[in-house]
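[1] no sequence on hand, only this structure:
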């Protein structure tokens, strides 16, 4: 049987799990909800892996390139000939790669949650929400057209809102869910406007046709959309910038990054699924999906480059001062996604477009495994010590040997130490930056050193630093059961092994990639800088001492500013409350109350007064009506006599 005949089952299985557990889970599957949801995801994952095997290995490249296949396509809403919103499935190297990432990481989260979330009152609801999110993300990566991707984009937003606010009885979780939803909605408005501009000027929503028309320099659509537009900027530039705003919001890029750290209020496995491996890389995937169009608009690629580079450096700096282990990982995620975005953007300065595209998606691929491993490892630690604060940890390596070992592997991977996966993908990004923009390269080099420092600051603070807290083995579950340990082992193997995959051979901008060769001499400076970062973390945090406090005191206000996340939250609150609420909302409320409501109330008052004045005419008294009747006759007679004369 051809693998394309069952491809629709991959997203539909999690949807079926959501419907089944959402409607009947709390009543009929109270204890078995997790097992049922996990089995459904296991089937979807096996189908995704088999699809990848068939697509890349069995079918392989045709005429030197991997073909784009649309095994399913249905015209849902047709506006005019050639313009319709379709529901379909697109298989190409990028989407097949994302199928593997989403299903594997989601499966690991499902399995880990069997132990982590055991005993939760809304256990079945939790697994229903996981199914909805997985369906939404799979629908997003398989979309055949830009409006279909927008539909699933919004479904991903709803799913994340439900999962971040899962603990609805905690005010902080509710506030975090609302914050994530509102911030990303503002960004998604830009995305929607960009979609409408692209569709109007290209005459289609389909990715393939849209890219073909907007990259053909001889086509009428290209000439119209690249001409001078609003404020001297071409229509295409505005459209692509607006689409990128949507991606920047979903991927928590500067200055729309403020929602992601607060989103850590959700259950820790949710953080591994949504905010490390899948949802937040949707922005990178969106730019990659429209990459041929972005390549002809260098100005917007430069914008993407600098947004990515600034986000990577800024988040890395902030991560060095955070004390909540999940927030450290949250800022680490922002930083790593910044790497992926500036890798896509730097070809604006040169011609290594294929290198940037492949390097970005390769880092997306490797990052999914070692970052989800970091979050699940953090979840195991939190499950053990019942706190997120590093100050209450230390010395856990002997009490949690498996978590310690796997967490160390993930830290080595993200720090770019060979032969772990992060080394290979990060080196490709650095090579792309070196070939196209030296300033971005040196900034990325410094950021990689900061990454090694804050990750090993986290590692030493958790597993070394000081004597372990009281032994929890006497009244506690230790590292958890097999369901919490198995995902750590699998992801640790992936964090070591996936870097050796010849990724460029399978995923490239034109479908026919060639290996990216990195000289050994080129890798020496990044590895040395990473080792320096690890060394500094060792000196400051390997054993408990006063050096970190003395350093913080010496830095004074700078350290406080960084620890307060450069006061971005306070700035947003100032703009929201002082400017928008006081400067716009209050005057609008006054106008609504005194002018709009006042006008309506005035009309009502006049109506009431007139009614009071004339209501005696309808008294119900026969005598009064007789009087009015004869009075009217007399008046008419008088008028008749007057006019007759």
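    Yep, it's here. Here the structure is a predicted model, which is why all the values come from computation and not from measurement.

[2] all contacts plus neighbour counts: C-alpha atoms, from now on.
    OK.

[3] who's in contact with residue 77?
    84-86 (CA atoms under 8 Å, 6 or more residues apart in numbering).

[4] mind redoing it with 6 Å?
    84-85 (CA atoms under 6 Å, 6 or more residues apart in numbering).

[5] name the SS class of it, please.
    Secondary structure, DSSP: H, G, I helix; E, B strand; the rest coil: residue 77 is strand.

[6] show me where this structure has strands.
    69-80, 83-91 (DSSP state E).

[7] for the shortest one, packing partners?
    Put plainly, it is strand 83-91. Counting contacts by 3 or more CA pairs under 6 Å, 6 or more residues apart in numbering; DSSP states H and E, strand 83-91 is packed against strand 69-80.

[8] now the angle between strand 83-91 and the strand it packs on, please.
    170 degrees (axes from the mean of the first three to the mean of the last three CA atoms, to 10 degrees).

[9] could you check how far the spatially most central residue of the chain is from residue 355?
    For the chain, residue 280 is the residue whose C-alpha lies nearest the centre (CA atoms, centre = their mean; 2.6 Å). Residue 280 is 22 Å from residue 355, where distance means CA to CA, to the nearest Å.

[10] same thing with residue 516?
    7 Å.

[11] and the comparison structure, right after this:
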């Protein structure tokens, strides 16, 4: 079963990628979609068997891989409760995205290539989440980076798509360098990259106290802190955290199903999964955890502020993803790993729902993405409207505190906010307030999207409105399935992720130290803390309703009253411009110097080209002596004889 789960997407990639032109687009679609539906069903069977059933950790060997000195390990699949959760998230969303893409991409001439890329992306993500060692994880880590490059730049004829793909690839390479340093550090400290070996040794206090690094005796806790810090740098890029987030909004240049796949369940959650998987060593690095809390809270706040003023429907949802990832990292930083994974789990349903719903909107309005050119679509595409409303309710966390009534986001996001308040981390207060403010902004920009897109008078041209239509069943059915998850995933699975069934569910798949009681403490926070997300959610909804339904002149008046703040948020805190000046232009200056001066003048001027040029100059001068006149040659011979006699006379005097 596990072989089929992992390798059927790879088989679909080869069939669609290598035989797509022979088989045709329809066959490529059917093969890849069938394989993904089978994989999704098997993933749910594995989930109920492993996480909800026996709870056994299964290691499935594939083959012997590397044996170099002290580095020895096999290629194997590590299946536990954490892996089972990731399998259903990745494969369920991927299967629905595959099916949805049949309708969304039906006019694209390169459908076999597109479906091959989707299956390849899924396979690489499965390699990542089923790895039993850091090197195998890094293989999947790089694989999803390559696949994301191919998918974001799928429409490579567009310069903006090619630029976005390159940007995503380069920014992730920055994070991957840090991740590699972290992997090297872990191997140097633990003498292994196998998870079971690392975790067993990390649990031995004597081993940490007498740790060696490259034959030097080091403070084990400090060394682990450095290793964790570098591992987190990799997570920052892959999961689009503050400073390394700039690739994520530009990734919207890819087709909308790609946005759903990358931003909902796969690539951006890889960093969250990695930190959770490495929880036994992160528990030994409180300083690194504090860094994670600060970066996560800052990301949640930053992305929420930018989302307030964006006009592209997909970019609003993209910044929402960035913000929600910040919530997940705050949970990991305060030690509430299961709360972070719970939000990853619920987020996959409602964020995929919102992205695919946005794709249905874009499909209906002739590929228009600017919300200012929409409006009044509710009566034209009612099913899409209600699916988007359900996704928005889940994203904003609608629910009644201290009850079982609520959407998926209510249970997972509120749990993170309560964990941040209950934590004893030095940055927990900072994180709590930023998360509450981010919840307010999330409610505002989410309902702003709904009101601008579906309510009010139509602002599109008459020609576009004439062609507005509801999507077909192949696109609507995946939305309905995701909507069910967005409503019920929280209330059904909350006891397993962070409630009374926690121990029976995880069975050691997530490690927490003996002093980590964050989930217990989170249940005892004051009542006002539990109600604060609900209050700010309502405030955000009321403000959005006031601004975009009741008094629609207010947003423009505020933008005119605070032009600098509006431009600051609209330009995403000017991070792209700052990086362009600091890194891009400086790189061009350095490159131009080495090109013009180093290569052109020094290497070519004084090196091979310079020597060749001097030889040519000398031969050109010598050639001039070959005139063909006899008296010129006689004169030259006379000069030579005179020079020889003179040399012999001077030599005889010595």
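    Good, I have the coordinates. In this text the structure is predicted, and so the values were computed from the model without any measurement.

[12] on that earlier part again, the residue nearest to the centre of the first structure -> the second structure?
    Using TM-score structural alignment as the criterion, the counterpart of residue 280 of the first structure in the second structure is residue 268.

[13] about what we covered before: so which of residue 516 and residue 355 of the first structure has more stuff around it?
    Taking neighbours as other CA atoms under 10 Å, residue 516 of the first structure and residue 355 compare with residue 355 leading, 25 against 17.

[14] break down the stretch 201-350 of the first structure into its helices, ranges please.
    Listed in chain order, the helices of the stretch 201-350 of the first structure (DSSP state H, counting those that start in this stretch) span 207-215, 220-225, 235-250, 259-262, 268-272, 282-289, 291-295, 298-319, 325-345.

[15] flag every buried residue along the first one.
    Spelled out, it's helix 207-215 of the first structure. 207, 210-215 (16 or more other CA atoms under 10 Å).

[16] give me the mean distance between it and the second structure.
    Here the mean offset of helix 207-215 of the first structure against the second structure after fitting is 2.0 Å, by mean CA distance after the TM-score superposition for the first structure.

[17] so what corresponds to residue 38 of the second structure in the first structure?
    For residue 38 of the second structure, the residue aligned by TM-score structural alignment is residue 43.

[18] number of nearby residues for its match?
    17.

[19] for the residue nearest to the centre of the first structure, which non-adjacent residue is closest in space?
    Excluding its sequence neighbours, the residue lying closest to residue 280 of the first structure (CA to CA, 6 or more residues apart in numbering) is residue 251, at 4.1 Å.

[20] leaving out the residues flanking it, which one is nearest to the aligned partner of residue 139 of the first structure in the second structure?
    Taking TM-score structural alignment for the superposition, residue 139 of the first structure sits opposite residue 127 in the second structure. Once flanking residues are discounted, residue 127 of the second structure sits nearest to residue 140: 5.0 Å by CA to CA, 6+ apart.

[21] that older thread, ok, now which ones touch the residue nearest to residue 280 of the first structure?
    Neighbours of residue 251 of the first structure in contact, by CA under 6 Å, 6+ apart: 280-281, 283.

[22] one more: residue 43 of the second structure?
    87-88.

[23] go with 8 Å
    Residue 43 of the second structure neighbours (CA under 8 Å, 6+ apart): 5, 84, 87-88, 91.

[24] likewise for residue 20 of the second structure?
    For residue 20 of the second structure, the contact set (CA under 8 Å, 6+ apart) comprises 27-28, 112-113.

[25] let's have those residues in CSV, adding neighbour count and distance to residue 65 of the second structure.
    Listed next are the contacts of residue 20 of the second structure as CSV, based on neighbours: other CA atoms under 10 Å; distance: CA to CA, whole Å:
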residue, neighbour count, distance to residue 65 of the second structure
27, 17, 35
28, 26, 32
112, 26, 32
113, 21, 30
